[in-house]
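S.K.: Predicted coordinates and the sequence they were generated for:
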Amino acid sequence: MDNEAQQYTERDRSPRPSEAGTSSVPAGSEETSDTERPEGRSRFAWADRAAESVPGGRYTLAVLICLLFLTLFNTFVMQPFQIPSSSMERSLRIGDRVLVNKLAYRFGSEPRRGDVVVFDGTGYFGNADYVKRVVGVGGDRVVCCDQEGRLEVNGRSVDESSFLYPGDSPSSVPFDVVVPEGRLFLLGDHRGDSSDSRDHLGSPGGGMIPLDAVIGRADWIAWPADHWTRLHRPDAYARVPAAGGAHG
């Protein structure tokens, strides 16, 4: 009896036919995951090696990546500028920090009348970056002033009261200019305290700034917080006709 029981037990322990072809290691077991771990680690091996090569490890690497991103962003996308003077009051105050969109004119678009732009004034205004409002584009005839003391662009009087500094006239200096193609005629909103295209009519370029000197369009006032706002193109120039018909 004992022998029969022992034989039966041994036969019972042998695998059944349906189990003979299956693996004894269940799916998702430790043995299976061990074979996949090196592949998972290899995806980030470059980061591990880079972190080991700098003092501070992963923390330093993360800071360096952030700095690289910010540098590229400032160089090619959007850059902050601080307003140093009152020439653009009341739109921009001294100390305001504006965000300049460097992509605004990079894909075929060009500055439009009313845009606030930052440009490199080297050789034209001075060896610095300036911020002014576009009043005339290539081909425009800009005249100051009409019988009511308003600026004229291509024969159309422009009401600048929505952004002109309170108490200022459009210009205390009369002028009548035609803007060459590929250039801009620029004025500050605070006409009584702005050195702009009017003051450089006799300088090289006639006070007109070439398009390739434009750094970008000022789109936002980012600081101080109580002055945070988006800069919109005013409607004052919306009815100005295209250049060409106003003079010939």
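M.R.: Sure thing, it's come through. Remember, predicted model here, so these are calculated numbers, not experimental data.
S.K.: From now on I want contacts and neighbour counts done on CA atoms only, so please keep to that.
M.R.: OK.
S.K.: number of nearby residues for Leu184?
M.R.: Here the number of neighbours of Leu184 (other C-alpha atoms under 10 Å) works out to 26.
S.K.: Name the helix or strand for it, please.
M.R.: Taking DSSP states H and E as the criterion, the element that holds Leu184 is strand 183-187.
S.K.: And for that strand, what's in contact with it?
M.R.: In this structure, residues lying in contact with strand 183-187 by C-alpha atoms under 8 Å, 6 or more residues apart in numbering are 132-138, 179, 194-198, 207-211.
S.K.: Pasting the second one now:
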Amino acid sequence: MDTEAQHTERDPSATPAPGPAEGSRSARSGALSRPLEGPWRKAAALLTLCVVFLLLLSHFVVQPFLIPSGSMEPTLQVGDRVLVNKLAYRFGGEPRRGDVVVFDGRGSFVREGDQGNPVGRAVRSAGAALGLTEPAETDYVKRVIGVGGDRVVCCDRRGRLQVNGAAIDEPYLHPGDSPSQVPFDIVVPDGTLWVLGDHRSRSSDSRDHLGDPGGGMVPTGRVIGRVDWIGWPFGRWTSLGGPAAFAHVPDAGAAHG
């Protein structure tokens, strides 16, 4: 018996070449994986471009804003997503009486200070910019009642606000609310706003900061934009116009003169 020949034939160190079936399986597997990579890569790139576009649109033009509280009811309800027009005051325009605005309350409603972890703040800011999460705690939505130079008084004998001596009937007030339970008589400094919520009994607004530095006045430079539309839910889709309540209010100079 030729044992050496048998050992040579059965040597496991010799690697057999892949057969026709095995080779074709490998080729098919590679061919299937390559076409799948293309669509996934394109989808990821398209999604990234869409997110970047939305973030740029939100930063410069129109920002979705999730309403977190009932301070503006019935005009705005909890869970509404409104569209904030950031171009409204960018080219020389100024907030007007009756406008509903979103503003950064730092320095007027809350103290300037540390805003926490920068990474967490960036993530939250991106979510808020897309209307997916609640806005920062320093962002507020209120109605402009007085602009620079206006004298705003609460209240006349019928319980109405007065702006530059003109009594204001406020159809947007929450049913059952009075214009204010807190009396005040203030003159709005130039470059600032006096703002109130429509649900006066549930709104923390300029009245709550009368004794603070700045007296509850919001600098116009802190205004993020004007709320022009309710975009969600679809059943509440509508535009917000400045109410006619302030149409008869005289300019501050004419009133004081």
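M.R.: It's in. Worth saying up front: this structure is predicted, and the values here are computed from it rather than measured.
S.K.: related to what we said a few turns ago, the strand holding Leu184 of the first structure corresponds to what range in the second structure?
M.R.: The aligned range for strand 183-187 of the first structure in the second structure is 192-196, by TM-score structural alignment.
S.K.: mind checking the longest helix of the first structure?
M.R.: Of all the segments assigned as helix in the first structure under DSSP state H, the longest by residue count is helix 58-76.
S.K.: what's the mean distance for that one versus the second structure?
M.R.: Mean deviation of helix 58-76 of the first structure from its aligned counterpart in the second structure after superposition (mean C-alpha distance after the TM-score superposition for the first structure): 1.7 Å.
S.K.: Tell me which stretches of the stretch 51-200 of the second structure form strands.
M.R.: Assigned by DSSP state E, counting those that start in this stretch, the strands in the stretch 51-200 of the second structure fall at 62-66, 81-85, 100-104, 139-146, 151-154, 161-163, 166-168, 184-187, 192-196.
S.K.: Check the mean deviation of the longest one from the first structure.
M.R.: Strand 139-146 of the second structure, aligned to the first structure and superposed, deviates on average by 0.2 Å (mean C-alpha distance after the TM-score superposition for the first structure).
S.K.: Next, the residues that contact that strand from outside, please.
M.R.: Outside strand 139-146 of the second structure, the residues that touch it by C-alpha under 8 Å, 6+ apart are 72, 95-105, 152, 163, 188, 193-198, 205.
S.K.: Recalculate using a threshold of 6 Å.
M.R.: 97-105, 193-197 (C-alpha atoms under 6 Å, 6 or more residues apart in numbering).
S.K.: Pull out the buried members of these.
M.R.: Neighbour counting over the contacts of strand 139-146 of the second structure (16 or more other C-alpha atoms under 10 Å) leaves 97-105, 193-197 as the buried ones.
S.K.: Select the longest strand from the first structure.
M.R.: Ranked by residue count, the top strand of the first structure under DSSP state E comes out as strand 214-223.
S.K.: what range in the second structure matches that one?
M.R.: Under TM-score structural alignment, the match for strand 214-223 of the first structure in the second structure covers residues 223-232.
S.K.: what do you get for stretch 148-159 of the first structure?
M.R.: So in the second structure, the equivalent range for stretch 148-159 of the first structure is 158-169, judged by TM-score structural alignment.
S.K.: hmm, back to that, mean deviation, the strand holding Leu184 of the first structure versus the second structure?
M.R.: Strand 183-187 of the first structure: mean distance to aligned residues in the second structure after superposition is 0.2 Å, counting by mean C-alpha distance after the TM-score superposition for the first structure.
S.K.: Which SSE is immediately downstream of that strand?
M.R.: Using DSSP H and E, the helix or strand that directly follows strand 183-187 of the first structure along the chain is strand 209-210.
S.K.: So which other helices or strands are in contact with that following strand?
M.R.: strand 183-187 (3 or more C-alpha pairs under 6 Å, 6 or more residues apart in numbering; DSSP states H and E).
S.K.: How far off centre is the strand it packs on?
M.R.: Put simply, strand 183-187 of the first structure sits 22 Å off its chain's centre (C-alpha atoms, centre = their mean, to the nearest Å).
S.K.: burial of whatever residue of the second structure lines up with Ser91 of the first structure, as a residue count?
M.R.: Ser91 of the first structure is assigned Thr75 in the second structure as its aligned equivalent, the criterion being TM-score structural alignment. If you count neighbours by other C-alpha under 10 Å, Thr75 of the second structure ends up with 16.
S.K.: and if you look at Gln79 of the first structure?
M.R.: 19.
S.K.: Pretty sure Val153 of the second structure sits against Asn164.
M.R.: No - shown here, Val153 of the second structure and Asn164 do not form a contact pair, counting by C-alpha atoms under 6 Å, at 8.3 Å.
S.K.: measure the residue positioned nearest the centre of the first structure to Leu103 of the first structure for me?
M.R.: By C-alpha atoms, centre = their mean, the first structure has its centre lying nearest to Met78, at 2.6 Å. Here Met78 of the first structure is placed at a distance of 8 Å from Leu103 of the first structure (C-alpha to C-alpha, to the nearest Å).
S.K.: what's the angle between the strand holding Leu184 of the first structure and strand 116-120?
M.R.: Regarding strand 183-187 of the first structure and strand 116-120, their directions subtend 110 degrees when assessed with axes from the mean of the first three to the mean of the last three C-alpha atoms, to 10 degrees.
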